[in-house]
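# quick one, what's the 3D model for this:
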Amino acid sequence: MELSLSTSLPSFSFFLFFFLLVLSVSSEASRRKDEERASTPPRGWNSYDSFCWTVSEEEFLQNAEILSQKLHAQGYEYVVVDYLWYRRKVPGAYVDSLGFDVIDEWGRMIPDPVRWPSSRGGKGFTEVANKVHSMGLKFGIHTMRGISTQAVNAKTPILDTTTGSAYQESGRVWHAQDIGMKEKVCAWMQHGFMSVNTDLGAGKAFLRSLYQQYASWGVDFIKNDCVFGDDLNINEITYISEVLKELDRPILYSLSPGTSVTPDMAKAVSGLSNLYRITADDWDSWGDVASHFDVARDFSAAKMIGASGLLGKSWPDLDMLPLGYLTDPGSNEGPHRRSRLNLKEQRTQFPYIRGSSSPRGRKHRRSGMYPTRVEESEVEVLGLTSCKDPKASGWLVKELDQDLEQICWKENMEGRYGEPFCLYKRNTLVESDEEIMYGSQYQGALHLLASENAKYCLNASPRRKITSREFTRGSFSHCTWNANQMWEFHGNGTLISSYSGLCAIMKKVKANAGAAGARSWIATGRSGEIYLAFFNLNPDNMVIAAEVSDLAKALPGQSVTSCVGKEIWSGSDLGRPTNDTIATMVGSHDSALYVLKCN
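I've put the predicted structure just below:
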């Protein structure tokens, strides 16, 4: 069955959460009340790719109605308002502007009443959630790290939800500026939000008041941004997870963004969440689509799919499907163009649209037939990983003279791979009160420079949202007293970011990683059927094949000798039982999907 989302939805934007090419569940399964949360990957619609931050209540509910009518029966049930639903849409307001948000007396974000008129009178999203629930759907919102800069500047008091009044401890009332960590602002929205100090009772009280309010509005899904990937904030994730466990209302917890995420990093948060991004923003370019294949393979091999999560399971998230009517990244306007992906590229990104099946287990493997060989150049990239990763212990100090030292990635010290990647320690002379204050706070931490006299320091969390197109040895910006520029070198050879607690690592990647080759993936359904998908990531048509005997990898403990079935996109049958090879010509950037019964 083929579904063209852009033609099915002529008036409104549409795209889906994209979760490792997982099969849709039956309507009965998706509607039942599961004993555990996220027992299958959640699916639905999110406003970001179509409206950026400017979506209105009317536009949101219109899209929810379309989802309810068109795809709810196939298991798509979540509709999510993405970021800045609290920002006033007035001249001067944009993605990283300051001072245009609507906050309550406790410094909490509340919907902009002009764009969300039903929120007036302190109702928040209650009426919107009620309307979504009446459609048989579930309602979600986007949240940011910690607390807003606007609330900190306004010195709002913090709500103690146990008393209904201002939070007091140690004989005083606590305010936003007491808990906001200005040295840990969100790297890609520096004027917007900063971390909350969860070591303080007041910091915990603020986060508790946020998520209890969301539950009171009827929220079913929360996408928490600027807390994962390069922006990892494990303290906030951990405490929010604890709060969500205590709520009477079940809320799925999703983490974002996914810049530089590795399976080792994901293992630290998978038990605290239900979803976590493993890629940067996915837009409607073939490069973004192709880059996901290796990522999906790595997380499947690491057994992260359907692992234990927050009161249920957790799932790696490859971001949204940019289909239908879209806007542009950072835009201040709603949908104005169609997806640039052609139909073949769209179904390659989203091959599984049949209902009545969900995966029981899957193995990913490369096809055994490659008619052409594509040469790929390698580049060296500075990334972040879990400090438990043994490869993270790859740094050493190189003394140049008594006053000057470098920290170098030791793999290249012998020069076999060209010049080693080295950073210079910055020798800072304490001259101001600010430097005295931060020098004390960051004892043992370093600024690292690209050269001896450079004025730009290495950033741990570059100010970026789209990274699949970026290849660089490092990201540098003007030196400031900010946690994302502070590093600690340990004697075990690790270089630790003060911003996220992650470790720096140098790795080689292919300059066009994921953009060449053929792939074949297999999965099984509830009734024992086997799904075989071929993907051609090359610019030319090619034959892709799989041995029937290899399909047994989807059925542990069983053998496969013969298969019958059909290819979904073309509707063609295999014709007769096949016992050796399944092969087909697959067009450029296209896919083929077989549903097989095998013995």
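
# only C-alpha atoms for contact and neighbour calcs from this point on.
Fine.

# do you have the strands of the stretch 151-300 of the chain handy? List them.
Secondary structure of the stretch 151-300 of the chain, counting by DSSP state E, counting those that start in this stretch: strands at 159-160, 165-166, 168-169, 172-173, 180-185, 193-196, 221-224, 252-255, 275-277.

# who touches stretch 88-103?
With contact meaning Cα atoms under 8 Å, 6 or more residues apart in numbering, stretch 88-103 is reached by 53-54, 84, 86-87, 109-112, 114-115, 149-151, 189-192, 330, 332.

# ok, now with 6 Å
Residues from elsewhere that reach stretch 88-103, judged by Cα atoms under 6 Å, 6 or more residues apart in numbering: 86, 87, 109, 110, 112, 150, 189, 191.

# next, the structure of the following sequence, for comparison with the previous one:
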Amino acid sequence: MKNLKLITFILLYSAFSCTTNQLPEPFAKGEFKNWAETPPMGWNSWDCYGPTVEEHEVIANADYMAENLKDYGWEYVVVDIRWFVENDKAGGYNQTDPIYVIDEYGRYQPAVNRFPSAADGKGFKELAEYVHGKGLKFGIHIMRGIPKVAVENKLPILGTDGITADQIYTTELQCTWLRDNYTIVADKPGAQEYYNSIMNMYAGWGVDFIKIDDLSRPYHQGEIELIRNAIDNCGRPIVLSTSPGATPITAADHVKNHANMWRMVDDVWDTWHHFTNLIKVCEQWYPHIAPGTWPDCDMIPLGRISIRGERGEDRMTRLTPDEQYSLMTLFTIFKSPLMFGGDLPSNDDFTLSLLTNEDVLKMHRESTDVKQIFHDESKVGITSKNPNTGEIYLALFNISEEEYQNVGVDLIQLDITTSCAIKDMWLNLELGEFSESFSQKLKPHSCGLYCIKGNR
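All right, here's what the predicted structure looks like:
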């Protein structure tokens, strides 16, 4: 068999895919929006472990989340890229001699040397059961398309009458930065069946969340539609995240009718430039924030990152405390999904405090009508409302490099016509009564996040 040294075949595969005679009931069109009515919150292995994460590390992060974060709404534990490669490496990818683990139907399987519970063809079933036993949800990352080794070896596609992988692929638009897979030609016989076969397998494993990479730039509408169909027919509600950015704004209507969340930018790392770029990119996406469908600011590069990561050495985030407040304020008032990228067991008290502020997370969960009210070279203001309490939220940012600045608003901009009480949400500090205007003196790279109560 061609490329035998690069591929480990697992002949035992998911019982869900091959032993049940009853097809799952399809979900109604658009029902997937009910699966993430508030922005998903969880942990993703990429920022700290790159493509090398191992089962014991996933378990350690799940244990920490269950003990310290679950009560605050954090619930997803996501294994990021290349979990099916036995010999991947930190600081990039092994694209020289990767040893892939794949079954007889061209579907990647977890590498057992990294995920011991996947032995005997069990896939991620036992790891997902462990996460579920903690009261959490389990997720994985995949690349779009079909494995090159499946094409080269003409592996059959489950659910078809003799169609093989080499009959549904094209080399056009192959991912430029990771060349494991080929593009699937969406209208080829067998294309839908291939995506059905992997989603059915993931459903059998107990997957609750799937991040699919290389979908957004360029925007692969055909494959996105195949994926949506496959999830809707797999019998399990699996939240869909498309990655990476920049998702084109021209695809906004399509993506929000096919995915629960979509990346607006490439990877966000722990530098101020990444944050200020994100502020700019967010501007076009405010009108598209809606229950079940969320523009995604990317993972949160805080805490301890790059233990075996893609970018830089093992470190605590390079962002200053002020910059960390700014990043978390933007992510939460914008209602981005919150996927923490640092190694959770390595958190210090300050990092944990950023993830457990009840007022901030209530805003993130309940607010509506998010909009930017000003943005110039040095100042940004964003607001939203809580329809349940009548409270108004206001985020003020000093994005300048050197100058302390007074950053504020005329309260009429927030539809406030009488005096109001204002609270600093991060400091849990009542600031007093204000009328007509409100401003604060902010350091460079710092912000304030405020809850406003009053008659309007």
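
# quantify their similarity with the TM-score.
After superposition, the two chains reach a TM-score of 0.81 (TM-score structural alignment, normalised by the length of the second structure), with 392 aligned residues with a Cα RMSD of 2.3 Å.

# picking that back up, could the strands of the stretch 151-300 of the first structure go into a markdown table alongside mean neighbour count and distance to residue 590 of the first structure?
Shown next, in a markdown table, are the strands of the stretch 151-300 of the first structure (neighbours: other Cα atoms under 10 Å; distance: least, Cα to Cα, whole Å):
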| stretch | mean neighbour count | distance to residue 590 of the first structure |
| --- | --- | --- |
| strand 159-160 | 22 | 54 |
| strand 165-166 | 16 | 58 |
| strand 168-169 | 14 | 61 |
| strand 172-173 | 12 | 61 |
| strand 180-185 | 22 | 42 |
| strand 193-196 | 26 | 41 |
| strand 221-224 | 22 | 31 |
| strand 252-255 | 26 | 30 |
| strand 275-277 | 27 | 25 |
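
# the first structure: which residue goes with residue 109 of the second structure?
Matched by TM-score structural alignment, residue 109 of the second structure corresponds to residue 110 in the first structure.

# my guess is that match contacts residue 87. True?
No - with contact defined as Cα atoms under 6 Å, residue 110 of the first structure does not reach residue 87; the gap is 8.9 Å.

# and those two? which has more neighbours close in?
More crowded of residue 110 of the first structure and residue 87, by other Cα atoms under 10 Å: residue 87, with 26 against 23.

# can you find the partner of the more buried one in the second structure?
Under the alignment (TM-score structural alignment), residue 87 of the first structure pairs with residue 85 of the second structure.

# residue contacts, residue 573 of the first structure?
Neighbouring residues of residue 573 of the first structure by Cα under 6 Å, 6+ apart: 565, 566.

# who does whatever helix or strand residue 140 of the first structure lives in touch, helix- and strand-wise?
Using DSSP states H and E, residue 140 of the first structure maps to strand 138-143. Under the contact criterion of 3 or more Cα pairs under 6 Å, 6 or more residues apart in numbering; DSSP states H and E, strand 138-143 of the first structure touches strand 78-81, strand 221-224.

# mean deviation, that strand versus the second structure?
In the superposition with the second structure, the average deviation recorded for strand 138-143 of the first structure is 0.6 Å (mean Cα distance after the TM-score superposition for the first structure).

# now the equivalent of residue 43 of the second structure over in the first structure: how far from residue 344 of the first structure?
Aligned counterpart of residue 43 of the second structure in the first structure: residue 45 (TM-score structural alignment). Using Cα to Cα, to the nearest Å, residue 45 of the first structure is found at 21 Å from residue 344 of the first structure.

# which one of the two is surrounded by more residues?
Neighbour totals were compared for residue 45 of the first structure and residue 344, and residue 45 leads with 24 against 16 (other Cα under 10 Å).

# hang on, the more buried one packs against residue 77?
No - Residue 45 of the first structure sits out of contact with residue 77 when judged by Cα under 6 Å, with a separation of 8.1 Å.

# the first structure: matching residues for stretch 222-232 of the second structure?
Mapping stretch 222-232 of the second structure onto the first structure (TM-score structural alignment) gives residues 235-245.

# can I assume residue 279 of the first structure is in contact with residue 255?
No - with contact defined as Cα under 6 Å, residue 279 of the first structure does not count as touching residue 255 (11.4 Å).

# please enumerate the helices of the second structure.
15-18, 46-49, 55-68, 125-133, 148-152, 191-205, 221-232, 252-255, 272-282, 321-333, 349-355, 358-366 (DSSP state H).

# contacting residues for the residue positioned nearest the centre of the first structure?
Taking Cα atoms, centre = their mean as the criterion, residue 277 is the residue nearest the geometric centre of the first structure, at 2.3 Å. With contacts defined as Cα under 6 Å, 6+ apart, residue 277 of the first structure is in contact with 256, 257, 258, 317.
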